[in-house]
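S.K.: What shape does this take:
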Amino acid sequence: MSPSCAWQRYFQLTQWDEIDQWLAEKPETRNWPGLLKTLSYFDTINLACRIEAEMLMAVGLQDPVCPPATCFVSYNQIKGKKACRVYKTTGHNLGQLHQQYALNWLESRFNFSQKPIHIDGKPKEDQD
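M.R.: Prediction:
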C-alpha cells in the first residue's frame, strides 16, 4: 500500500470537518488528489522501514483519531523486532492499563533500577 493510499483509507474511516471546510474555501486550487499527495510526505510509512530498535506499538480498535487499519500499514513495514498490543474496546486514550504495560515492557528491556534516581544520576538516599 502506498502512503497516499494509507491517507485515503484514513479519510474513508474518519471524518475531519476542518479538511472539508479547508477544501471548500478554495475549490479551484484545493482538491483531494492534491491533499493526498501533500499528506503522503508526512506519512509514518515513509520512515517505518528504517526502524531498527525494538519497539512496542499499542492500538485501540475503537480509535476514531488513529484508525487501526492505518496504524498497521506502518507497523507492517517495520523490519526490526516489534510487538503490538491490541485493545479491543479502547479508543485513542489507552489508559493506565497500557501505561503500566508499557513501563513493564521498557523495564524488562532496559533493566531500570527500582531506586528513585535524582536528576544528577545519584540514588536519592545518597544525596543527604
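S.K.: Only C-alpha atoms from now on, for both contacts and neighbour counts.
M.R.: Noted.
S.K.: Check the contact between Tyr10 and Pro68; I expect there is one.
M.R.: No - the criterion here is Cα atoms under 8 Å, and Tyr10 misses it with Pro68 at 9.4 Å.
S.K.: How far away from the center of its chain is stretch 72-87?
M.R.: 10 Å (Cα atoms, centre = their mean, to the nearest Å).
S.K.: likewise stretch 57-70?
M.R.: Between the centre of stretch 57-70 and the centre of its chain there are 9 Å (Cα atoms, centre = their mean).
S.K.: likewise stretch 33-50?
M.R.: The chain centre lies 14 Å from the centre of stretch 33-50; the measure is Cα atoms, centre = their mean.
S.K.: how long is it from one end to the other?
M.R.: Start and end residues of stretch 33-50 are separated by 27 Å (Cα to Cα, to the nearest Å).
S.K.: Flag every buried residue along the lengthiest helix in the chain.
M.R.: In the chain, taking DSSP state H as the definition, the longest helix is helix 95-110. Within helix 95-110, the residues that count as buried by 16 or more other Cα atoms under 10 Å are His98, Ala102.
S.K.: now what about it, what contacts it?
M.R.: Residues outside helix 95-110 that contact it (Cα atoms under 8 Å, 6 or more residues apart in numbering): Leu56, Ala58.
S.K.: residues touching Tyr10, list them.
M.R.: Tyr10 makes contacts with Cys66, Pro67, Ala69, Thr70, as judged by Cα under 8 Å, 6+ apart.
S.K.: One more, please, to line up against the first structure:
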Amino acid sequence: MPVVDLPPTELDRYKPDLTHEPDFDAFWRDTLDAARGAGGRPAAGRVDTGVRAVDTYDVTFPGWAGEPVRGWLVVPKGRTARWCVVEFQGYGVGRGRAHEHLLYAACGIAHFVVDARGHSRGDTGDVSALSSGPHEPGFMTQGAHDPHAHYLRRLITDAVRAVDAARELVGAELLAAAGPSQGGGLALAASGLATGLDAVLPDVPFLCDHRRGALVSDRVPFREVAQFLRKRPELAEQTFRTLSYFDGMNFAARASAPALFSVALMDPVCPPSTVYAAYHHYAGEKEIRVYPFNEHEGGGALHAMARVEFLRGLGDF
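M.R.: Okay, the predicted model is just below:
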C-alpha cells in the first residue's frame, strides 16, 4: 500500500480544531457516574491454561450500566508486579485465548486483557439495547442520531471501568492503558476520562478525527461512516456531532499521563493524519514512533518491546 495520506512534513503540522461540544465533559461525567452507581465489584478466578510460567485469571467486572465484561489477567508467576497494563482490543476482536497474551507478564508486568463486548471474538454478549435508528452494518453508526444512544458510549464506559477494576484487583503501583487500532482509541479515551493512569500506549489508534477518517480511508471501520452518509447525506452533520463525543483527539486534549504513540505511514485503515490529530492535541508528555513502510500492523513485534522499554523508563520493574 503506497503512502496515500499527507506527506511527513504536513503530518508534523497537522492539528485540526477540536470537535468537542460544550457539554462534552458533563456528558462523560454523567455517563461514568451512572455506570459506577450501578454497582458491582470485579471478581477473578484462577484458571489453568497449561502455561506454567505465569498465573492467569478469568476476570468479570461491571461495565456500562453494571453489565458484566470479561477479561484475562495474566501476571508474573508468584509475585506482585509494579506495573499493570490494561489492554483494549481492536475492531472486531475480543480477548481471545489467554495464552496469546504472555509478553508483558514474561517481562514482569501484569496484563489485563479486556474483552470488547459484541465484537466477533468477544465471549460476552452485547446486551445493550439503547442504540436505535438507521445505521450501517457494523458499530460506527449505531446510534448516529444521538450520542446518548451510540454504541461507543457503552464501549468507552467499559474501558474506563476496566481501569477501575484493575486498580481494585491487581494492586499494582503503576497503571497503563494500551491497545492497537480501536484499542488505541479506547486507551486515549481512558487517558482523558480515567483517574490515576501513569502511562498511555496507543498504537495506530482508531477513533480519531472521524470526519477526516471517513473522507480519506476506504477501509472498514471508517468506511462504514462514508457508506452510511452516502445513503443518508442529510444526516452528515448530526453523525459527526455524535461521533465528536467519542473522538480520541478530544480525549487526548484532557490527558496528562506520559504517552508513547505509534503510527504507520502506509496505514489505509487508520490514516496517519488521524493519528497525528490525536498526538498533536495530547496534553501530557508524549513521543511517537513512526513506521514509514508499515500498514495497519504498525511496528509489530519491534514496537511491542518499545512499549516495555517505555514503561521501564517511567518506573523500573
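S.K.: can you pull out the strands in structure 1?
M.R.: Here structure 1 has its strands, by DSSP state E, at 55-60, 82-87.
S.K.: In structure 2, point out the residues matching the last one.
M.R.: Equivalent residues of strand 82-87 of structure 1 are located at 286-291 in structure 2, counting by TM-score structural alignment.
S.K.: post-alignment, that stretch versus structure 1, mean distance?
M.R.: Stretch 286-291 of structure 2, aligned to structure 1 and superposed, deviates on average by 0.6 Å (mean Cα distance after the TM-score superposition for structure 1).
S.K.: Just the buried residues of that stretch, please?
M.R.: Neighbour counts over stretch 286-291 of structure 2 (16+ other Cα under 10 Å) mark Lys286, Ile288, Arg289, Val290, Tyr291 as buried.
S.K.: export those to JSON lines and tack on distance to Thr60 of structure 2?
M.R.: Formatted as JSON lines, the buried residues of stretch 286-291 of structure 2 follow (distance: Cα to Cα, whole Å):
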{"residue": "Lys286", "distance to Thr60 of structure 2": "32"}
{"residue": "Ile288", "distance to Thr60 of structure 2": "33"}
{"residue": "Arg289", "distance to Thr60 of structure 2": "34"}
{"residue": "Val290", "distance to Thr60 of structure 2": "36"}
{"residue": "Tyr291", "distance to Thr60 of structure 2": "36"}
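S.K.: Now for those residues: which two are most distant?
M.R.: Distance extremes for the buried residues of stretch 286-291 of structure 2: the farthest pair is Lys286 and Tyr291 at 16.7 Å, using Cα to Cα.
S.K.: rewinding a little: of the contacts of Tyr10 of structure 1, which ones are shared with structure 2?
M.R.: Checked against structure 2 using both residues aligned by TM-score structural alignment, their matches' Cα atoms under 8 Å, these keep these contacts: Cys66, Pro67, Thr70.
S.K.: which residues in structure 1 form helices?
M.R.: Along structure 1, the segments classed as helices by DSSP H run 3-13, 17-25, 32-40, 45-48, 68-75, 95-110.
S.K.: what does Phe11 of structure 1 align to in structure 2?
M.R.: The pairwise alignment with structure 2 assigns Phe11 of structure 1 to Ala214, based on TM-score structural alignment.
S.K.: Spit out the contact partners of the residue lying closest to its match once chain neighbours are set aside.
M.R.: Among residues not flanking Ala214 of structure 2 along the chain, Phe222 sits closest, at 5.0 Å (Cα to Cα, 6 or more residues apart in numbering). Counting by Cα under 8 Å, 6+ apart, Phe222 of structure 2 touches Met140, His210, Gly213, Ala214, Val269.
S.K.: CSV for those, including distance to Ala105 of structure 2?
M.R.: Listed next are those as CSV, based on distance: Cα to Cα, whole Å:
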residue, distance to Ala105 of structure 2
Met140, 33
His210, 34
Gly213, 35
Ala214, 37
Val269, 30
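S.K.: tell me which of those residues is nearest to Asp55 of structure 2?
M.R.: Distances from Asp55 of structure 2 to these, taken by Cα to Cα, are shortest for Val269, at 35.0 Å.
S.K.: so what corresponds to the closest one in structure 1?
M.R.: In structure 1, Val269 of structure 2 lands on Val65 (TM-score structural alignment).
S.K.: Setting the sequence-adjacent residues aside, check what's closest to its match.
M.R.: Closest residue to Val65 of structure 1 apart from its sequence neighbours, by Cα to Cα, 6+ apart: His92 at 6.4 Å.
S.K.: what residues are up against that neighbour?
M.R.: With contact set as Cα under 8 Å, 6+ apart, His92 of structure 1 has these partners: Val59, Gly60, Gln62, Asp63, Pro64, Val65, Cys66.
S.K.: Cys84 of structure 2 reaches His111, doesn't it?
M.R.: Yes - if you go by Cα under 8 Å, Cys84 of structure 2 and His111 touch, sitting 5.7 Å apart.
S.K.: Name the member of the contacts of Phe222 of structure 2 with the most neighbours.
M.R.: Neighbour tally across those (other Cα atoms under 10 Å): the maximum, 26 neighbours, falls on Gly213.
S.K.: I'd like the distance between it and Leu188 of structure 2.
M.R.: Distance from Gly213 of structure 2 to Leu188 of structure 2, by Cα to Cα: 17 Å.
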